[in-house]
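# here is a sequence together with a model predicted from it:
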Amino acid sequence: MERLCTLDDIPDGGSKGALPGSRGRDQVLLVRQGGRVYGYVNNCPHYDRAPLGWKKDEFLNGAKDRIMCSAHGALFRIEDGTCEIGPCLGQALIPIRITVEGGQVFGEI
């Protein structure tokens, strides 16, 4: 597993990108809900693998209750990455196995 960030780096109820690729785009998105962190590959399953965030570390809709694709507004459940609204309805984000230990967030792609 690779260290992605500290738990404190992700605001509770917020999101963060991790593992910048060769062009600086974060390869992983993280969402924190209390002590639980959910992780997904930063690619929309519908729109040519487009990144989801609309700006750095912003992957959630206004209500902060769904992950949102900035390319076409698809909304995904935080708990399992399944699309509930949008052109990729029923498809899902690719999950990352996440472990939180000693305040550190680790992930395995």
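Sure thing, it's come through.
# going by C-alpha atoms from here, please, whenever you check contacts or count neighbours.
OK.
# E79 and Y38, how far apart?
Going from E79 to Y38 by CA to CA, to the nearest Å gives 7 Å.
# sec struct for D8, please.
Secondary structure, DSSP: H, G, I helix; E, B strand; the rest coil: D8 is helix.
# what about it, neighbour count?
Counted by other CA atoms under 10 Å, the residues lying close to D8 total 11.
# now the closest residue to it other than its chain neighbours: how far from W54?
Spatially, and ignoring its direct neighbours in sequence, D8 is nearest to G103 (7.4 Å; CA to CA, 6 or more residues apart in numbering). Going from G103 to W54 by CA to CA gives 27 Å.
# alongside the first one, take a look at this:
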Amino acid sequence: MIRLCSIDELQDPGSKGFHNERGHVFAVRKGDQVYVYENSCPHFGINLEWQPDQFLDSEKRLIQCATHGAQFLIETGECIAGPCPGDMLTVLDCEVSEGVVYLK
């Protein structure tokens, strides 16, 4: 497993990007849940954020691609608005153990 961060480093709701041997990934926290995705928009295959760690829309309810405005559900990674409706972010298996977020 790859250690990403302490869960306390993620705001609730909030997001944080990482680069490791698995590539560019990001984690999103919503309540007690943490979701991890590949940092790649299904529309163009580019990173989602312009500013470090800013993967959520202004209301922190959806994941948003900064380039094209595509919006994705935090819980599933499904695109619900923008240029690629129905497409999915690539979900990565993660685990929170003793307050630390790990990529499996």
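Looks like it arrived, so ask away. Fair warning: this is a prediction, and the values are worked out from it, not measured in the lab.
# and the TM-score between them?
Superposed pair, TM-score by TM-score structural alignment, normalised by the length of structure 2: 0.93. Supporting alignment: 103 aligned residues with a CA RMSD of 1.3 Å.
# still on that earlier bit, show me what the residue nearest to D8 of structure 1 lines up with in structure 2.
Alignment note: G103 of structure 1 maps to G99 in structure 2; criterion TM-score structural alignment.
# got it, and L75 of structure 1?
Per TM-score structural alignment, L75 of structure 1 is aligned with Q71.
# then L52 of structure 1?
Applying TM-score structural alignment, one finds that L52 of structure 1 aligns to L48 in structure 2.
# list the contacts for that match?
The neighbours of L48 of structure 2, taking CA atoms under 8 Å, 6 or more residues apart in numbering as the test, are 39-41, 55, 64-67.
# so it is in which element?
Remark: L48 of structure 2 resides in no helix or strand, with elements defined by DSSP states H and E.
# ok, and the closest non-adjacent residue to it?
That would be C65: by CA to CA, 6+ apart, it lies 4.4 Å from L48 of structure 2.
# residues contacting that neighbour?
Residues near C65 of structure 2 by CA under 8 Å, 6+ apart: 41, 47-49, 55, 71.
# what's the answer for F26 of structure 2, then?
Per CA under 8 Å, 6+ apart, neighbours of F26 of structure 2: 15-18, 36-39, 53.
# and those, which are buried?
For those, a burial check counting by 16 or more other CA atoms under 10 Å picks out 15-18, 36-39, 53.
# could you dump those residues into TSV and include secondary structure and distance to C94 of structure 2?
As requested, these are arranged in TSV below (DSSP: H, G, I helix; E, B strand; the rest coil; distance: CA to CA, whole Å):
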residue	secondary structure	distance to C94 of structure 2
S15	strand	14
K16	strand	14
G17	strand	14
F18	strand	13
V36	strand	6
Y37	strand	9
E38	strand	12
N39	coil	15
D53	coil	18
